[in-house]
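A.B. asks: Sequence and predicted structure below; questions after.
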Amino acid sequence: MMMNLFSIFDPSTSMNFSLNWISSILMILYIPMIYWFIPSRWNMLLLKLMNVLMNEFLILLSKNNNKINVLLMLGLFLMIFLNNFLGMFSYIFVSSSHLVMSLTFSLVLWISFMLFGWLMNSNYMFSHLVPQGTPVILMPFMVIVESLSNIIRSGTLSVRLSANMIAGHLLMTLISSTGPSLSLLFLILVLLSQSLLIILELSVSLIQAYVFSVLSTLYSSEVN
């Protein structure tokens, strides 16, 4: 039962070759062409979403010279969201539910931020370890707490994304596995609950991509 339940997250195919990771490239098909003479509705929707996110990221960064960081976070948001969205289709591998993918993003970002902060703004990073107004007797303890919180940031970013994507898919799999043994009335209730879960998972895929990119932007602003 447990092997069959978690087999939906197994990247290996029947030939013991991880072709399922190619599903991460399928998101390119959902990016609209930007060279049409008349933009499509999907193109305008995507551009409107990018404009809203760009204005919010610029507020979080609060500096005009961080436009490269904004473009980086927009690309990160788009990649995570489209991978989460593709996972809602049948027989498509949910690549964002694996720590191999999410931890790679979070570790690269966290190491880059830490290297930039400690090399370029060492005094600010040292002062950030002790919050303003901390009593002298608590300063060593606060240094330990702030250091641990900085270290686990990459792990919390990746685990939050993967756990949320796994939880929803597991719940949908558990509910749908009881379908063949149910009566007509309960089967209708299961279909209604599955429809609501699909809507919930679609919103979760958007929210988790937004949370990942916003937290990464906040971590970036702390080292500048």
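C.D. replies: That came through, no problem. Owing to the predicted nature of the structure, the values given are computational and were not obtained by experimental measurement. Residues are numbered from 1 along each chain as shown.
A.B. asks: rest of the way, CA atoms for contacts and neighbours
C.D. replies: Fine.
A.B. asks: most centrally placed residue in this protein?
C.D. replies: Among the residues of the chain, the one closest to the centroid is residue 209, at 3.9 Å (CA atoms, centre = their mean).
A.B. asks: ok, structure two:
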Amino acid sequence: MTNLFSIFEPSSSIFSLSLNWASTSLGLMFLPFLYWASPSRWSMLWSKIIQTLHKEFKVLLQSSHTGATILFISLFSLILFNNFLGLLPYIFTSSSHMVMTLTLSLPLWMALMLLGWIQHTKHMFAHLVPQGTPFALMPFMVLIETISNIIRPGTLSIRLAANMIAGHLLLTLLGNTGPSLSTSILFVLLLSQILLLILESAVAVIQSYVFAVLSTLYTSEIN
């Protein structure tokens, strides 16, 4: 019997190079059209979304890191494109693998830690002990805050990968039962698949937004 998660593993390759991971760059194919074509409703909608995200991230980052909104908007766009591309048939969902999600979160977290401990050393030490903590609890609070800080890249990557793979796995398992069902039950299955697909579309947007917002909040803590 094949592994239950084997459908999510890269399999197609040429000269031992995996082709499935090329789906990560497919989102770039949608961008050049916005630069040379006349403005459309889709491009105006996307510009409105970017402007809204810029205003929100600017407030979260405070005044010292306003230019960093470009980084987090690009991160949001990359994850959003990959999440939506994964909903299309026969397209590999790279955002459901820890290889990609950890690649996005770990370098960002390490860069923030280096910046914080080098330029804001006193603030980083003060952040380990929340204000108003009793003296007896200070060692435990330092330990708890240190652990919670270390696991941040892991929680970011696992949250995105787990939410994406869970919905895809449920859609796949329900779809595989289709040939063995009667006609009456098949309509119920199709309806449930459509509802799950709508839910997955909402999850694709929410998870990319959550990833970008949490990364922004982690950046604002090093001020």
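C.D. replies: On my side now, so go ahead. Owing to the predicted nature of the structure, the values given are computational and were not obtained by experimental measurement.
A.B. asks: Average offset of the helix or strand containing the residue nearest to the centre of the first structure relative to the second structure?
C.D. replies: Following DSSP states H and E, one finds residue 209 of the first structure within helix 184-222. Following superposition, helix 184-222 of the first structure is found to deviate from the second structure by 0.4 Å on average (mean CA distance after the TM-score superposition for the first structure).
A.B. asks: Which neighbouring elements make contact with that helix?
C.D. replies: When contacts are defined as 3 or more CA pairs under 8 Å, 6 or more residues apart in numbering; DSSP states H and E, helix 184-222 of the first structure sits against helix 41-61, helix 67-86, helix 99-120, helix 153-177.
A.B. asks: compared with the second structure, how much does the last one deviate?
C.D. replies: Translated: helix 153-177 of the first structure. Superposed on the second structure, helix 153-177 of the first structure shows a mean distance of 0.3 Å to its aligned residues (mean CA distance after the TM-score superposition for the first structure).
A.B. asks: can you check the second one too?
C.D. replies: In the superposition with the second structure, the aligned residues lie an average of 0.5 Å away from helix 67-86 of the first structure, counting by mean CA distance after the TM-score superposition for the first structure.
A.B. asks: Contacts for that helix next, please.
C.D. replies: For helix 67-86 of the first structure, the surrounding residues in contact (CA atoms under 8 Å, 6 or more residues apart in numbering) are 24, 27, 30, 50, 53-54, 57-58, 92, 94-96, 165, 202, 205-206, 208-210, 212-214, 216-217.
A.B. asks: circling back: which parts of the helix holding residue 209 of the first structure are buried?
C.D. replies: By 16 or more other CA atoms under 10 Å, the buried positions in helix 184-222 of the first structure come out as 187, 190, 194, 197-198, 201-202, 204-206, 208-210, 212-214, 216-217, 219-221.
A.B. asks: Over to stretch 78-92 of the first structure?
C.D. replies: Buried residues in stretch 78-92 of the first structure (16+ other CA under 10 Å): 78, 79, 80, 81, 82, 83, 84, 85, 86, 87, 88, 92.
A.B. asks: And stretch 138-157 of the second structure, by the same measure?
C.D. replies: Under the neighbour-count criterion of 16+ other CA under 10 Å, stretch 138-157 of the second structure has 141, 142, 152, 153, 156, 157 buried.
A.B. asks: How about the third one, nearest residue that isn't a chain neighbour?
C.D. replies: Yep, that's residue 152 of the second structure we're talking about. By the measure of CA to CA, 6 or more residues apart in numbering, the closest residue to residue 152 of the second structure outside its immediate chain neighbours is residue 109, 7.7 Å from it.
A.B. asks: Let me know the distance separating that neighbour from residue 65 of the second structure.
C.D. replies: Going from residue 109 of the second structure to residue 65 of the second structure by CA to CA, to the nearest Å gives 16 Å.
A.B. asks: Between these two, which is the more surrounded one?
C.D. replies: Shown here are residue 109 of the second structure and residue 65; by other CA atoms under 10 Å, residue 109 has more neighbours (20 against 16).
A.B. asks: Quick check: that one vs residue 78 of the second structure, distance?
C.D. replies: For residue 109 of the second structure, the distance to residue 78 of the second structure - CA to CA - is 18 Å.
A.B. asks: The helix holding residue 209 of the first structure vs helix 67-86, what angle?
C.D. replies: 170 degrees (axes from the mean of the first three to the mean of the last three CA atoms, to 10 degrees).
A.B. asks: show me what contacts the closest residue to residue 98 of the first structure other than its chain neighbours?
C.D. replies: Using CA to CA, 6+ apart and skipping the chain neighbours, the partner closest in space to residue 98 of the first structure is residue 162 (5.8 Å). Contacts were defined as CA under 8 Å, 6+ apart; by that measure residue 162 of the first structure touches 96, 97, 98, 99, 102.
A.B. asks: Report the separation between residue 162 of the first structure and residue 68 of the first structure.
C.D. replies: 27 Å.
A.B. asks: roughly how far is stretch 197-207 of the first structure from the heart of the chain?
C.D. replies: Between the centre of stretch 197-207 of the first structure and the centre of its chain there are 13 Å (CA atoms, centre = their mean, to the nearest Å).
A.B. asks: Contacts for that stretch, please.
C.D. replies: Residues contacting stretch 197-207 of the first structure (CA under 8 Å, 6+ apart): 81, 84, 85, 88, 164, 165, 168, 172.
A.B. asks: can you pull the contacts of the closest residue to the last one other than its chain neighbours?
C.D. replies: The shortest distance from residue 172 of the first structure to any residue other than its chain neighbours is 6.6 Å, reached at residue 194 (CA to CA, 6+ apart). Listed by CA under 8 Å, 6+ apart, the contact partners of residue 194 of the first structure are 172, 175, 176.
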